[in-house]
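Student: The sequence and its predicted three-dimensional model are supplied below.
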Amino acid sequence: DHLANRRFVSGQFIRKPDQLDYLQEPDIFHDVFGHVPMLTDPDFAAYMEAYGKGGQRAQSLGMLKNLARLYWYTVEFGLMKEADGLRIYGAGIVSSATESVFSLEDASPNRLGFDLERVMKTLYRIDDFQQVYFVIDSIEKLKEVTLQDFGPIYERLKGAEELPIEAVLPSDRVFTRGTQAYAAKGGRFAA
């Protein structure tokens, strides 16, 4: 309801120094440093509003857990493809200096091209760094995808098998470190 009405609720506590790398609950630092700057982008704000409205419908259809995965893999832990490499935009990454480096430079997580239905089927965990990140082409494209009717997607997802975090499907677009583009960009990811 808050997002659907363009309201963003912030946590009311701040993490302790030993929680700087990872915290399971959103605190003021995460919300103000991670979320608020993105909310100043008109396309991202429209995406959040559409997500909030979609959440109301998803809840009524019993599909809220699938929609929650979209939030997790975009708003919290999203990566964006730019001409000179991948960039972080998810607040869960931005508010962790260590995961900021991990998400872009560590060889262990999968970085997959964004596919809405794929995202909605993929499980996630909240107790550690992510082992899969989804890469969007732009905030504008993310907004466009979110403004569609999710009804047909929800129908296909009913009874569909959930995908484990580590799954890489033959249809996935994979972004890897082992490309010449990575080396040519001085250690930054390039698509």
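Tutor: In hand now; what should we look at?

Student: C-alpha only now, for contacts and for neighbours.
Tutor: Will do.

Student: What about Tyr51, how many residues nearby?
Tutor: Residues lying near Tyr51 (other Cα atoms under 10 Å) number 22.

Student: Distance of it relative to Ala184?
Tutor: 37 Å (Cα to Cα, to the nearest Å).

Student: now Ile153
Tutor: For Ile153, the distance to Ala184 - Cα to Cα - is 39 Å.

Student: go on, Val94?
Tutor: Val94 sits at a distance of 25 Å from Ala184 (criterion: Cα to Cα).

Student: One more: Gly52?
Tutor: According to Cα to Cα, Gly52 and Ala184 sit 40 Å apart.

Student: So for these two, which sits in the more crowded spot?
Tutor: More crowded of Gly52 and Ala184, by other Cα under 10 Å: Gly52, with 20 against 12.

Student: next up, a second structure to put side by side with the first:
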Amino acid sequence: MPLLANPVCADFMKAYGKGGQRAKLLGKLYHLARLYWYTVEFGLIREDEGLRIYGAGILSSPQETVFALEDDSPNRIGFDVQRLMRTNYIIDDFQQIYFVIDSFEALLDACYQDFGTVYSEVKGLPDLEAHDVLPSDRVFYRDTYAYFDLKGRRATAPS
């Protein structure tokens, strides 16, 4: 909730809500849910001092706060709407991937686009596992998978 005090974040949530109505009509609500998950709940932002947390889901867990910023296990990938909407997430453990925005303004700009086009572009493409790294990804940190391998969470070899 503290993010709602930031006018840009409040505008993002308003745009997200409007987008939810359209996503529901198009049967793409699960794609839009991933946007919420990987930003509002588990987002990282790049600042001059390094990566910082803004996602409420991370901040609610002292252990995940350290894991998201300091552990060698998770991927930290540059924010890309299409990429993010194809990526599965983990609901019962730390994330294997965190998407990094350059600024709240850049996030808002990305979300003011017509997601109908995005939904069309990802239609028919396979979902990505949380540990997948694509050649087109802007990688801030490529993970070691140590945490997830210990827990048996990575079902396939990384791409």
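Tutor: Happy to help now that I have it. The shown structure was predicted, so the numbers you read here are calculated from the model rather than taken from an experiment.

Student: ok, which stretches of structure 1 are helices?
Tutor: 28-29, 36-39, 42-61, 64-71, 91-94, 97-105, 116-121, 139-146, 151-157, 180-184 (DSSP state H).

Student: What are the buried residues along the second one?
Tutor: Neighbour-count burial for helix 36-39 of structure 1 flags Met38, Leu39 (criterion: 16 or more other Cα atoms under 10 Å).

Student: Tell me who's in contact with the equivalent of Phe134 of structure 1 over in structure 2.
Tutor: Aligned counterpart of Phe134 of structure 1 in structure 2: Phe99 (TM-score structural alignment). By Cα atoms under 8 Å, 6 or more residues apart in numbering, the residues touching Phe99 of structure 2 are Tyr38, Thr39, Phe42, Gly43, Leu44, Arg76, Ile77, Gly78, Phe79, Leu84.

Student: Mind doing that once more with 6 Å?
Tutor: Residues near Phe99 of structure 2 by Cα atoms under 6 Å, 6 or more residues apart in numbering: Gly43, Arg76, Ile77, Gly78, Phe79.

Student: Pull the number of nearby residues for the third one.
Tutor: Residue neighbour count, defined by other Cα under 10 Å, stands at 22 for Ile77 of structure 2.

Student: what does the first one give?
Tutor: The tally of other residues near Gly43 of structure 2 (other Cα under 10 Å) stands at 26.

Student: That one matches what in structure 1?
Tutor: Here Gly43 of structure 2 is matched to Gly78 in structure 1, going by TM-score structural alignment.

Student: how far away is that match from Arg111 of structure 1?
Tutor: As for Gly78 of structure 1, its distance to Arg111 of structure 1 is 10 Å (criterion: Cα to Cα).

Student: How much space separates the residue positioned nearest the centre of structure 2 from Glu121 of structure 2?
Tutor: By Cα atoms, centre = their mean, structure 2 has its centre lying nearest to Tyr38, at 2.5 Å. Here Tyr38 of structure 2 is placed at a distance of 19 Å from Glu121 of structure 2 (Cα to Cα).

Student: With Gly20 of structure 2 instead?
Tutor: From Gly20 of structure 2 to Glu121 of structure 2 the distance is 18 Å (Cα to Cα).

Student: Kindly report the same for Ile53 of structure 2.
Tutor: Where Glu121 of structure 2 is concerned, Ile53 of structure 2 sits at a distance of 29 Å (Cα to Cα).

Student: Show me which of these two is the more surrounded one.
Tutor: Using other Cα under 10 Å, the more surrounded residue of Ile53 of structure 2 and Glu121 is Ile53, with 20 against 11.
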